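*Asks:* got a structure for you, letters missing:
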């Protein structure tokens, strides 16, 4: 049954739109496959076993009626979070999303989900290391190869230990990976923990979302000034809910 007070975010690149218009995603974990299926309007969780975090909409960042409660899937696979944000580095969001899906469809494991629908998982660390350079070149990912392989080796070596580390220390650990700096580490931890306030929310994506949400407001272009203005407009106490609100508004306006 539809509940318009709820809205489920699909900003993580693992989400795909099916032929019927529903949305689905899946991740491999040590305990098996975790998946989720959403309705076409993203107001209803149809099925799945994924964990979600609830955020209350920040009304100060919305200029039209929308859902009160926002839900974001907690990505259960740290490797997927790292790999996704390495792919996001220094390229446009649309290009990064296409690259993520090309990568998954080319070398990721193919699994069957509800209704016999097939889904390609994000490639495992082992697969990333086994894949020859020529395949990365064919996928247009030669410039991502070294960083992905460095991260894959790090995960395989330290996976058990990393799963037990809390967010502040996890940031420091991730930045030990070659070509993983503060932005990538913070974006990764935000995806993995759903503590969205960890995300580097002065970046170009959030600045763009803020302009979409409140187009009549004069948002600073410079990162530090933008963060100060966002705190002023939204309130600095619960930035996770504010970031979730901006993502929701972006998804609604983009259809």
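*Replies:* Cool, got the structure. Computed from a prediction, not measured in an experiment: that's the story for all the values here.
*Asks:* Could you use CA atoms for every contact and neighbour count after this?
*Replies:* Fine.
*Asks:* Strands of the chain, start to end?
*Replies:* Under the criterion DSSP state E, strands of the chain are mapped to 6-8, 16-17, 23-29, 32-38, 45-48, 52-56, 69-73, 110-112, 118-120.
*Asks:* Take this one as well and set it beside the first:
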């Protein structure tokens, strides 16, 4: 499905996918809270650089802190756009990131991310168009040539671009946390590999749907009912 992009954006149309939990094949402990949340519509992020930058910001730290850092970084160094809901800021371009001094990262508590963001900015400048044309699976492999981009960041980036959440690192802390919160009656393994095997085995062909819906449920839960 498509939606017109806001004024000022270069992309003519943005694609989004709607995942309806009504057809979810899952135990009631999982399906009931997800169905109560209703369908989830998620925009695909068409910008390779933004998806990699977002993944880098999310490395190591908790999701709530990552969201604050991402927004602060955008407001400090990104391009401002006016929308009907108020101003918004784009993620700083590769050229901007490469021109930032160390202090700019330190002031936002992002000194640990400076090296990875600069490396990604350099590689996206060289290979971004090539990467954008790759299949999701080949994209995951190609972007890991970039210093500081490992499997987690590559898989998170491609899921952001494609809404293929079967490619998301579904054994990560976010999925484990929200699976345990929405279905506490199920005994979930604490070890990531064991959790991933169990999650994948239970979800089967609906791995993408299970993962996307669970993460969306978690965002709503964390934000006190705010929209995803």
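*Replies:* Yes, it's here. All of these numbers come straight from a predicted model, not from anything done at the bench.
*Asks:* Columns distance to residue 161 of structure 1 and mean neighbour count on top of the strands of structure 1, output as TSV?
*Replies:* Listed next are the strands of structure 1 as TSV, based on distance: least, C-alpha to C-alpha, whole Å; neighbours: other C-alpha atoms under 10 Å:
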stretch	distance to residue 161 of structure 1	mean neighbour count
strand 6-8	31	23
strand 16-17	31	16
strand 23-29	15	20
strand 32-38	19	18
strand 45-48	28	16
strand 52-56	24	16
strand 69-73	23	21
strand 110-112	28	13
strand 118-120	27	18
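*Asks:* Burial check on residue 124 of structure 2, number of neighbours?
*Replies:* 20 (other C-alpha atoms under 10 Å).
*Asks:* That one matches what in structure 1?
*Replies:* Per TM-score structural alignment, the equivalent position to residue 124 of structure 2 in structure 1 is residue 155.
*Asks:* just checking, that match touches residue 79?
*Replies:* Yes. If you go by C-alpha atoms under 8 Å, residue 155 of structure 1 and residue 79 touch, sitting 6.7 Å apart.
*Asks:* okay, and the common contacts of these two?
*Replies:* Applying C-alpha atoms under 8 Å, 6 or more residues apart in numbering, one finds that residue 155 of structure 1 and residue 79 are jointly contacted by residue 125.
*Asks:* re earlier: with residue 6 of structure 1 as the reference, measure out to the match of residue 124 of structure 2.
*Replies:* Distance, residue 155 of structure 1 to residue 6 of structure 1, using C-alpha to C-alpha, to the nearest Å: 35 Å.
*Asks:* How about residue 111 of structure 1?
*Replies:* Distance from residue 111 of structure 1 to residue 6 of structure 1, by C-alpha to C-alpha: 29 Å.
*Asks:* Ok, residue 72 of structure 1 next?
*Replies:* Taken as C-alpha to C-alpha, the span from residue 72 of structure 1 to residue 6 of structure 1 is 11 Å.
*Asks:* cool, residue 228 of structure 1 as well?
*Replies:* Note on residue 228 of structure 1: its distance to residue 6 of structure 1, by C-alpha to C-alpha, is 29 Å.
*Asks:* Have a look at how far, on average, the longest helix seen in structure 1 is from structure 2.
*Replies:* Criterion DSSP state H: the longest helix present in structure 1 is helix 142-162. Once fitted to structure 2, helix 142-162 of structure 1 is off its aligned match by 0.8 Å on average (mean C-alpha distance after the TM-score superposition for structure 1).
*Asks:* Alright, I will stop here.
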